[in-house]
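Asks: sequence plus the predicted model coming up.
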Amino acid sequence: MSIPADAPTTATTPALVPERFAGKVAVVTGAGSGIGRATALRLAREGARVVAADVVADRLDALVAEAPELDLVPVVGDITAEDGVQRVVAAAGGRVDLLANVAGIMDGFLPTAEVDDATWERVFAVNVTAVVRLSRAVLPLMVDAGGGAIVNVASEAALRGSAAGVAYTASKHAVVGITKSTAVSYRGQGVRTNAVAPGAVATNIEAPMRSQHAAQVLGPYMQANIPAAATAEQLAASITWLLSDDSANVNGVVLASDGGWSAV
């Protein structure tokens, strides 16, 4: 769940681990902003060659311009479509060791009686179908190479029904199912698949509350229970830990990186 970038946040971020991903090729979606951008930068600063995918070219240009010394390969494409997925895979040059499925969109907090077809279908296209399509494309490369790691970004909305609207909540529950199924299916072939479940994160994602009913039902709960927002860099640290060999015994897990919200 994302909130405005100027919201109060917690302060500390784990230090970089130099060369942790040296020689690795990573793919990060949603790399032009927010958690995806922070993840792409952290992976590259820790030694990976990063294929940074986003639908907005200007965001990727800014990413590369910020860190020209890093091995960042920008790819503009819509990963809800198969040609966009293939463009990302081609940029990886036939090898993908790490995949971070970060790209996601919100749903205006629309409840079941108010959600429109366009919102439902677009949220599922970005949050669910794109995850499956890109994972499907890179898994054979990982299996052939003898292993790899995938991290999907779920949400606090994957753990409860009070963090978003029905489309986003359902889509993030689906991400958990995809994560666990993939973990079981490929655990014997050296591929680990995990998910991170952010709570409130200060990013630039658009998350207006378009429902008066949701504001009345969810607003008081959120005011009372959501901890201080995390930074995108803190989420990137959680994601890169799950992608790294430091978490070698972790597979099929949903890691709540939410400041303790899931414990409430």
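Replies: Received, thanks.

Asks: C-alpha from now on. contacts and neighbour counts both.
Replies: Will do.

Asks: surely V254 is in contact with V175?
Replies: No - assessed by Cα atoms under 8 Å, V254 is found out of contact with V175, at 9.9 Å.

Asks: give me the common contacts of these two.
Replies: Contact criterion Cα atoms under 8 Å, 6 or more residues apart in numbering; residues shared by V254 and V175: A154.

Asks: included below, for side-by-side comparison, is a second structure:
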Amino acid sequence: MSYPDGVLALVTGGASGIGAATAARLRADGVRVVTADLAPGADEKLDVTDPDATEALVAELGPVGILVHSAGIVGPAQPLTELGLDEWRKAFRVNVDGTFLMCRAVVPGMVRNGWGRIVTLASIAAKDGNPAQSAYSASKAAVVALTKSLGKELATTGVLVNAVAPAAVSTPMNADTDPAVLARSQALTPMGRFGTPEEIAELVAWLCSERVSFSTGAVYDASGGRASY
């Protein structure tokens, strides 16, 4: 892959899973990477739902040329009628507000520099609407719409904004997911298996690179054949 000399990548949710794999993949290409997460093991501790904290971190780091926003939660696997409003709001606060706040923090600097790459992590659930995961599915659909809107908004600035929509991936985020939900996802996947963080990281790294120049506001599936549109 090719990247601008000295470019800095900020990877949220970087302590584990897709975020950690992406950070490792970018570092292997010589990119300076800072990981941010609430979980131990990241370079910076960050609550992506905190507007002051997100702005402060970006200001402290200096120009961020690449944002990979991988921080997110699955939330409860419950029928909609049993889902509490607080649980619904938490999924949106982390998955949607977090995406909005991180993008808002990095976009001005990217636009000033005339170059930037933002990759958001959506989900196949945003397209399919997983049963008993209404909050997760709806919040990831919002991430897709936000990405499309921002990609169009910045289309002439040199800043490209794209989303990756994985099917189920073997990550710590799915450790507490209802086994029935995971089994359904695997059964719907023609490859018959879960993805790995490293497989998703390959796609993300490409979207962060200079090799991508005519794609923005797009959603890239990584679903083992499950995605149908």
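Replies: It's in. Just so we're clear, the structure is a prediction, and the values are computed from it rather than from any experiment.

Asks: a helix runs through L203 of structure 2, doesn't it?
Replies: Yes - assigned with DSSP: H, G, I helix; E, B strand; the rest coil, L203 of structure 2 falls within a helix.

Asks: number of nearby residues for the counterpart of it in structure 1?
Replies: Mapped onto structure 1 by TM-score structural alignment, L203 of structure 2 lines up with S238. Using other Cα atoms under 10 Å, S238 of structure 1 is surrounded by 21 other residues.

Asks: so S238 of structure 1 sits against A197, correct?
Replies: No - counting by Cα under 8 Å, S238 of structure 1 does not reach A197; the two are 9.7 Å apart.

Asks: who touches both of those two?
Replies: With Cα under 8 Å, 6+ apart, S238 of structure 1 and A197 have common neighbours S257.

Asks: now the longest helix seen in structure 2: which residue numbers in structure 1?
Replies: In structure 2, taking DSSP state H as the definition, the longest helix is helix 134-153. On structure 1, the counterpart of helix 134-153 of structure 2 by TM-score structural alignment is residues 166-185.

Asks: returning to what we had before: and the longest helix of structure 2, what does it pack onto?
Replies: helix 85-92, strand 116-121, helix 125-128, strand 159-166 (3 or more Cα pairs under 8 Å, 6 or more residues apart in numbering; DSSP states H and E).

Asks: which residues are in contact with the last one?
Replies: What that stands for is strand 159-166 of structure 2. In contact with strand 159-166 of structure 2 (Cα under 8 Å, 6+ apart) are residues 110-111, 114-124, 126, 144, 147-148, 150-151, 154, 195, 200, 203-204, 207, 213, 215-223.

Asks: ChimeraX command for the buried members of those residues?
Replies: Applying 16 or more other Cα atoms under 10 Å to those leaves a buried subset, and the ChimeraX line that selects it is:
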select :110,111,115,116,117,118,119,120,121,122,123,124,126,144,147,148,150,151,154,195,200,204,207,216,217,218,219,220,221,222,223
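
Asks: find the centremost residue of structure 2, please.
Replies: L121 (2.4 Å; Cα atoms, centre = their mean).

Asks: now do the same for that residue: its match in structure 1.
Replies: Using TM-score structural alignment, L121 of structure 2 sits opposite V153 in structure 1.

Asks: my guess is its match meets L99, correct?
Replies: No - the pair V153 of structure 1 / L99 is not scored as a contact, 10.9 Å apart, by Cα under 8 Å.

Asks: I appreciate the help and will end here.
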